[in-house]
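A.B. asks: next input, structure requested:
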Amino acid sequence: MGLLLMLLPLTFAWAAGQLTFAVARTPMSLPIYVAEAEGYFAAEKVSVRIVDCAFGKACLSELLNGKAALCTVADLPIVLASFTTDRFAILATLAANRNDAKIIVRKGDKIRSAADLSGRRVGTAMSTSAHYFLDSAALLAGIDPASMKVSNLQPEDWSAKLQSNEVDAISAFEPYAFNAVRALGSDAVVLPTKRIYTLSWNVVATRGILGDEEHQLDGVLRALDRAVRSIQSDPARAKMLLKSKLGLDDAAIEWMWPDLIFGLWLDQSLISTLEGEARWAVRGGHAHGRLPNYLHFIHEGPLRAVKPGNTAIAR
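C.D. replies: As a prediction, the model looks like this:
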């Protein structure tokens, strides 16, 4: 009976042949929005129910709690979850962003670089890519991340907390970074930082759907591949959809668009990123135990079926 109760939520995530897809409200999720709007999922004979999440970490929680069969999530939440469970697998990287996270301060506070954050109050969302970016920027600037007074905030609160002087800085990912810069106006300063890493935006599946239901995953990736090609061939149309879906205006879209890379792929750089983040997590006390083998978390079958030339994982 206990096993049955444990399986019920997982079954519900793809009940009656419908896949629940937990999708974070970020421009990097654009191919999913396009596939839904243009009917590409239906054309591939897969029924997909999209549920919104504020950010990728929350989407992965939906999947691990049995409320979704698929989710979008960045690399760092994958790493932190991998220390406690292997009930999920990465199907493909859907997008990448070379400049997603930013450290934002107020002009009057005389914070000129990440080195000035020692002893300062910094808001971020713990255990997310913005948190990893903050620690990495601090180390590159020559300060101990522990010297910062970091508080865990919800992304939707970042801008208000910085405006009200409750924190001295925020480490924010998009679109929340843009919202904070706009809200502060001429008082906003984005600290100069080297491009620390390229964030990967991934499609992850619960392991319970692998195997017997794998044909549906092929259909999902085919639909997303069509969506990516649509974005590349008609970016203006894609931008209009992004505006309506996320409530963004032209200024927000143009701020973020140059850094976005859309596609469907799996390559060795993802493994390298996951391994580097895992070492950071252990050193910082964010995770405990032996480093996972991230090859175990890669499921290449559906992508090989759809884009056989887009997998480059060394095993």
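
A.B. asks: going forward, measure contacts between C-alpha atoms and count neighbours the same way
C.D. replies: Fine.

A.B. asks: distance of the spatially most central residue of the chain relative to residue 130?
C.D. replies: In the chain, the centroid-proximal residue (CA atoms, centre = their mean) is residue 74; its distance is 2.9 Å. Separation of residue 74 from residue 130 (CA to CA, to the nearest Å): 10 Å.

A.B. asks: same thing with residue 94?
C.D. replies: 19 Å.

A.B. asks: please apply the same query to residue 143.
C.D. replies: From residue 143 to residue 130 the distance is 17 Å (CA to CA).

A.B. asks: more crowded one of these two?
C.D. replies: Comparing residue 143 with residue 130 by other CA atoms under 10 Å, the one with more neighbours is residue 130, at 24 against 18.

A.B. asks: all strands for the stretch 101-250 of the chain, in order.
C.D. replies: With DSSP state E, counting those that start in this stretch as the criterion, the stretch 101-250 of the chain has strands at 102-106, 121-124, 149-152, 169-172, 188-190, 199-206.

A.B. asks: output those as TSV; include the columns mean neighbour count and distance to residue 65.
C.D. replies: Below are the strands of the stretch 101-250 of the chain laid out as TSV (neighbours: other CA atoms under 10 Å; distance: least, CA to CA, whole Å):
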stretch	mean neighbour count	distance to residue 65
strand 102-106	25	30
strand 121-124	25	24
strand 149-152	16	22
strand 169-172	29	26
strand 188-190	19	36
strand 199-206	24	10
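
A.B. asks: can I get those strands in CSV with distance to residue 274?
C.D. replies: Formatted as CSV, the strands of the stretch 101-250 of the chain follow (distance: least, CA to CA, whole Å):
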stretch, distance to residue 274
strand 102-106, 20
strand 121-124, 20
strand 149-152, 22
strand 169-172, 20
strand 188-190, 27
strand 199-206, 10
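
A.B. asks: this one next, for a side-by-side:
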Amino acid sequence: MLKHHSPSTGRPTKIAVVLVVLLVITFAMGSCSPGGYPGPVESITFGTVLLEPSLPLFVAENQDFFVGNGLNVTFKIYDVGLNAATGLVNGEVDMASPVAEYVMVGKIFDSRKIQAIASIDKVDYAFVIGRKDHGIEKVSDLKGKKIGVVRGTILEFQLGRFLELNGVNPADVTFVHGTLPQSASAIANGDVDAVMSIPPFTTSIQKQLGTNAALWSAQNIQPFYSLVLADAEWIKQHPKTVERFLMAMKQAEEFIINHPDEAKDVLRNKLNFSDEETARVWAQNQFLLSLDQSLILAMEDEARWIIANDLTTEKQVPDLLDYIYVDGLEAVKPNAVNIIR
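C.D. replies: Okay, the predicted model is just below:
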């Protein structure tokens, strides 16, 4: 005798199980990076500037390297690295870059608990530009002149050093402090005799002055380091976040090296640079992730200069190694760490 089976009561149960699994997967995908990072996405507020040393950041954003490492990065734009660093110490952002090493030394003297986790660029692009119609043909002619420069930045330090190396006492010139755009306007209008500046402002100044411009490279082949800074306590609480950020920077570095044409497109689109200006960037910048002993030596030199010029009440150079966090970069790119400890 045949037995008649009633519809299986297991079918609805299987469907329910499948739905639960799908819901779990959907939730997991929504809380993880779409780029493949298996953990939760973490948000970072990042202070930066719209200048060429920021290219690794632009590339990481453009190529989704941040997203791929589980980071949701929101940029807050400042005019110069000094103000980005000030935003960091004021709690406006979690990290800041590019910040010149001189600015970091100044913050250290101000007793700020910050650390550098890497340099993302080394650049030699600062120039002193003088007006020939103001009697400036050679560096010694800068004596007694007014020179526009941004206060508290590495440009002010490098201007002082440039003058000293060329036999001009900085006390014998007048520093006129203003923003980069203000300095550019001041020399174009003849309100100052010279300026210490960087691209793209130096490019526009040269075009405006034409043959009336006297031009000198001001860095004496000493590059500026474009540092990534964060609060020391924040780093202590977010060591894996630091590693993921540095992995995104490593990927950006490799992209710039292996895909220069695409990287140049990123720069042109972000900063509205011409082909000529973009070619100059590649000649003057080294977009490499690093922590070098030469960075420490530069910072020590700048600290001594700050002390000698009474720009701090401190009398001793601090132990700058206390302000360098090497663990993150050692985990991501160990051969990029060359600091003697």
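
A.B. asks: TM-score for this pair?
C.D. replies: After superposition, the two chains reach a TM-score (TM-score structural alignment, normalised by the length of the first structure) of 0.91; 299 aligned residues with a CA RMSD of 1.5 Å.

A.B. asks: quick one: contacts for the nearest residue to residue 193 of the first structure once chain neighbours are set aside?
C.D. replies: Once flanking residues are discounted, residue 193 of the first structure sits nearest to residue 137: 6.8 Å by CA to CA, 6 or more residues apart in numbering. By CA atoms under 8 Å, 6 or more residues apart in numbering, the residues touching residue 137 of the first structure are 114, 193, 194, 196.

A.B. asks: let's see if you can find the most crowded of those residues.
C.D. replies: residue 114 (22 neighbours).

A.B. asks: corresponding residue for that residue in the second structure?
C.D. replies: Aligned by TM-score structural alignment, residue 114 of the first structure pairs with residue 139 of the second structure.

A.B. asks: just give the nearest non-adjacent residue to its match, would you?
C.D. replies: residue 166 (6.8 Å).

A.B. asks: what are the ranges of the helices in the first structure?
C.D. replies: Applying DSSP state H to the first structure gives helices spanning 2-12, 30-37, 40-43, 56-64, 75-82, 129-140, 158-163, 176-184, 214-233, 235-246, 250-256, 268-283, 301-306.

A.B. asks: of all the ones you listed, which one is nearest residue 103 of the first structure?
C.D. replies: helix 129-140 (7.3 Å; CA to CA).

A.B. asks: distance from the closest one to the middle of the chain?
C.D. replies: Chain-centre distance of helix 129-140 of the first structure: 16 Å, with CA atoms, centre = their mean, to the nearest Å.

A.B. asks: what angle separates that helix from helix 268-283?
C.D. replies: With axes from the mean of the first three to the mean of the last three CA atoms, to 10 degrees applied, the angle from helix 129-140 of the first structure to helix 268-283 works out at 80 degrees.

A.B. asks: quick one: buried residues of helix 129-140 of the first structure?
C.D. replies: 129, 130, 131, 132, 133, 134, 135, 136, 137, 138 (16 or more other CA atoms under 10 Å).

A.B. asks: what's the first one aligned with over in the second structure?
C.D. replies: Looking back up the chat, that one is residue 129 of the first structure. Checking TM-score structural alignment: residue 129 of the first structure goes with residue 154.

A.B. asks: which residues sit in contact with the residue nearest to that match when sequence neighbours are not counted?
C.D. replies: Using CA to CA, 6+ apart and skipping residues adjacent in sequence, the residue nearest residue 154 of the second structure is residue 102, 5.3 Å away. Residues in contact with residue 102 of the second structure (CA under 8 Å, 6+ apart) are 153, 154, 157, 299, 302, 303.

A.B. asks: now, which of those residues sits nearest residue 275 of the second structure?
C.D. replies: residue 154 (27.5 Å).

A.B. asks: longest strand of the first structure?
C.D. replies: strand 88-97 (DSSP state E).

A.B. asks: next, count neighbours for residue 119 of the first structure.
C.D. replies: 13.

A.B. asks: typed the wrong thing, it's residue 335 of the second structure
C.D. replies: By other CA under 10 Å, neighbour count at residue 335 of the second structure equals 11.

A.B. asks: what about it, distance to residue 118 of the second structure?
C.D. replies: Applying CA to CA to residue 335 of the second structure and residue 118 of the second structure gives a distance of 13 Å.

A.B. asks: how about residue 257 of the second structure?
C.D. replies: Applying CA to CA to residue 257 of the second structure and residue 118 of the second structure gives a distance of 18 Å.

A.B. asks: now do the contacts for residue 45 of the first structure.
C.D. replies: Counting by CA under 8 Å, 6+ apart, the residues that residue 45 of the first structure touches are residue 219.

A.B. asks: counterpart of it in the second structure?
C.D. replies: With TM-score structural alignment as the matching criterion, the partner of residue 45 of the first structure in the second structure is residue 70.

A.B. asks: who's in contact with whichever residue in the first structure pairs up with residue 255 of the second structure?
C.D. replies: Correspondence of residue 255 of the second structure to the first structure, assessed by TM-score structural alignment: residue 230. For residue 230 of the first structure, the contact set (CA under 8 Å, 6+ apart) comprises 34, 238.

A.B. asks: how about residue 48 of the first structure, nearest residue that isn't a chain neighbour?
C.D. replies: Going by CA to CA, 6+ apart, residue 48 of the first structure has residue 19 as its nearest residue, at 4.8 Å.

A.B. asks: the alignment partner in the second structure of the one you found and residue 238 of the second structure, how far apart?
C.D. replies: Matched to the second structure by TM-score structural alignment, residue 19 of the first structure sits across from residue 44. Separation of residue 44 of the second structure from residue 238 of the second structure (CA to CA): 11 Å.

A.B. asks: neighbour-wise, which of the two wins?
C.D. replies: residue 44 (16 against 11).

A.B. asks: my read: residue 113 of the first structure touches residue 194, true?
C.D. replies: No: using CA atoms under 8 Å, residue 113 of the first structure is not in contact with residue 194, being 11.1 Å away.
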